[in-house]
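In: generate a structure from the sequence data that follows.
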Amino acid sequence: KRKYNIQLKSNVTNGCLSQSDKDIIFDTTKPSNSRSKGLQLSPSNKFFSILLKCSVDNLGSGDSTMECVQKELAKDNKKMSNTCSQCFKDSVSCGKSNCWLPCLFGSPCSDRCYNCGVNYCNKELIRCTGLENLPSACS
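Out: The predicted structure follows:
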């Protein structure tokens, strides 16, 4: 069995320390029924609802996913900083590179897909954001 461990090191550190970035990431608003491409998503909050939906809609492309996220945030007059957006873009790309197989036929919140993303990508995402922890993407 082949293991892919592609570490995508971001050149960003402390990328999400602005109050506006924290307000977006830690927003406690529960999302309404969240679906994408027929998949039931189980996001933990509004930001992760947007991130997961945009990621599925854009087949894990980091650039397209974050363009989608910024458009959705703009509907609420919010904007994630470029450095913070870069951290999440790199994390989405990491998930696509390392977890495409476990994530291919299910929700990003399925155990196999979610655990893969956590194992391969969370440590770098936390380092990049500069935050001590992040809310779980899935509820």
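In: going by C-alpha atoms from here, please, whenever you check contacts or count neighbours.
Out: Noted.
In: by residue count, what's the longest helix in this protein?
Out: Ranked by residue count, the top helix of the chain under DSSP state H comes out as helix 82-103.
In: now do it: which elements does it pack against?
Out: helix 62-74, helix 111-117, helix 123-129 (3 or more Cα pairs under 8 Å, 6 or more residues apart in numbering; DSSP states H and E).
In: comparing those, which comes out most buried?
Out: Each of the helices and strands packed on helix 82-103 was scored by mean neighbour count; the highest is helix 123-129, a mean of 21, by mean count of other Cα atoms under 10 Å.
In: what's that one packed up against?
Out: For helix 123-129, the packing partners by 3+ Cα pairs under 8 Å, 6+ apart come out as helix 82-103.
In: sequence B follows; please return its structure for comparison with A:
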Amino acid sequence: MNYLTPHLMVAMLCLSICASLQAGAQGNCTSFDLDYICQNTEYVQAVSLDCGLACLNDGEECLVACMTEQLALTNDCIGCFGEQVTCIVQSCFLACAFGSEEDCAACALSNCEAGFNECAGIVNADTDDWTNLCDCNDNNPNIYPGADGTNEGFDNNCNGIFSPTETTDCLADLNLDNTVGTADLLIFLGTFGCVSNCIGEADMNNDGVVGASDLLIFLSEFGLGCN
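Out: Got it, this is the predicted structure:
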């Protein structure tokens, strides 16, 4: 009887997804890989566990091949899952074979979490309890899934929609579509360089000239959601 099997499932589950979600520097996993894992969490969990069990006696190469057939992840990223299994088997055999599931998971997190995150490029740069795996802006602690709006023009909760509690007053929303984007940039560039009697929204600092200072204002608001 393989006593390692059920506990390995728990350890892989925690390391692959749970620890990473609770913990966005790029490692072997691209931004596409991280987004794919975030958007398909349960499926990635299931595949990684199934392949881990199927390849328990055949090693890392078997697991990578198994996961490659089923997941839209790069080979380098999948390789991190293979290294993770190797780490668990080498570092936590006793805890997983003879201890409880909790003992196995704790050992895996203690010994293999840091290595997996480093390999995959999973970090928490803004220390908001969400890594770049699902945090759409890991440089701002006020932006993460489920965050409250701050009325600064950011998509605080990472749902791709600007809510009334997230939008702000914008000078650079030249086409009045409630976002500062490419269309506004084209309008701005059409008036950039005006040096006298410059009337219009592109003269954001109202100095009669559309120049570098207006460009800085525009760039500071680019991408914001506006009232």
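In: please state their TM-score.
Out: After superposition, the two chains reach a TM-score (TM-score structural alignment, normalised by the length of the first structure) of 0.61; 100 aligned residues with a Cα RMSD of 2.5 Å.
In: hang on, the earlier thing: adding distance to Lys89 of the first structure, write the helices and strands packed on helix 82-103 of the first structure out as CSV.
Out: Listed next are these as CSV, based on distance: least, Cα to Cα, whole Å:
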stretch, distance to Lys89 of the first structure
helix 62-74, 4
helix 111-117, 13
helix 123-129, 10
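In: ok, back up a step: and the longest helix of the first structure, which stretch of the second structure?
Out: Here helix 82-103 of the first structure aligns to the second structure at residues 75-96, judged by TM-score structural alignment.
In: quick one: contacts of the matching stretch?
Out: Residues from elsewhere that reach stretch 75-96 of the second structure, judged by Cα atoms under 8 Å, 6 or more residues apart in numbering: 3-4, 7-8, 11-12, 15-16, 28-30, 33, 48, 52, 59-61, 63-64, 67-68, 103-105, 107-108, 111-112, 115-116, 119-120.
In: now which residue in the first structure aligns to Glu69 of the second structure?
Out: Looks like Glu69 of the second structure aligns to Lys71 there (TM-score structural alignment).
In: buried ones in the match of helix 82-103 of the first structure?
Out: The neighbour-count check on stretch 75-96 of the second structure (16 or more other Cα atoms under 10 Å) flags 76-89, 91-93, 95-96 as buried.
In: stretch 38-56 of the second structure too?
Out: So for stretch 38-56 of the second structure, counting by 16+ other Cα under 10 Å, buried means 38, 44-45, 47-53, 55-56.
In: for Leu21 of the second structure, state which of these is nearest.
Out: Cys38 (8.5 Å; Cα to Cα).
In: my read: the closest one touches Ile122, true?
Out: No: counting by Cα atoms under 8 Å, Cys38 of the second structure does not reach Ile122; the two are 11.7 Å apart.
In: overlap in contacts of these two?
Out: Residues touching both Cys38 of the second structure and Ile122 (Cα under 8 Å, 6+ apart): Leu133.
In: which position in the first structure pairs with Gln22 of the second structure?
Out: In the first structure, no residue is paired with Gln22 of the second structure according to TM-score structural alignment.
In: Ala106 of the second structure now?
Out: By TM-score structural alignment, Ala106 of the second structure lines up with Asn115.
In: from Leu125 of the first structure, how far off is that match?
Out: 14 Å (Cα to Cα, to the nearest Å).
In: point me to the helix or strand that includes Met80 of the first structure.
Out: Taking DSSP states H and E as the definition, Met80 of the first structure sits outside all helices and strands.
In: what's the neighbour count on Leu185 of the second structure?
Out: Each residue near Leu185 of the second structure was counted by other Cα atoms under 10 Å, and the total is 19.
In: and Asn28 of the second structure, by the same measure?
Out: Using other Cα under 10 Å, Asn28 of the second structure has 19 neighbouring residues.
In: what about the equivalent of Ala46 of the second structure over in the first structure, distance to Ile25 of the first structure?
Out: Mapped onto the first structure by TM-score structural alignment, Ala46 of the second structure lines up with Ser49. Relative to Ile25 of the first structure, Ser49 of the first structure is positioned 11 Å away (Cα to Cα).
In: what do you get for Thr13 of the first structure?
Out: Counting by Cα to Cα - Thr13 of the first structure and Ile25 of the first structure are separated by 16 Å.
In: next one: Ser85 of the first structure
Out: Relative to Ile25 of the first structure, and taking Cα to Cα, Ser85 of the first structure is found at 11 Å.
In: so who does Lys22 of the first structure touch?
Out: Lys22 of the first structure makes contact with Cys16, according to Cα under 8 Å, 6+ apart.
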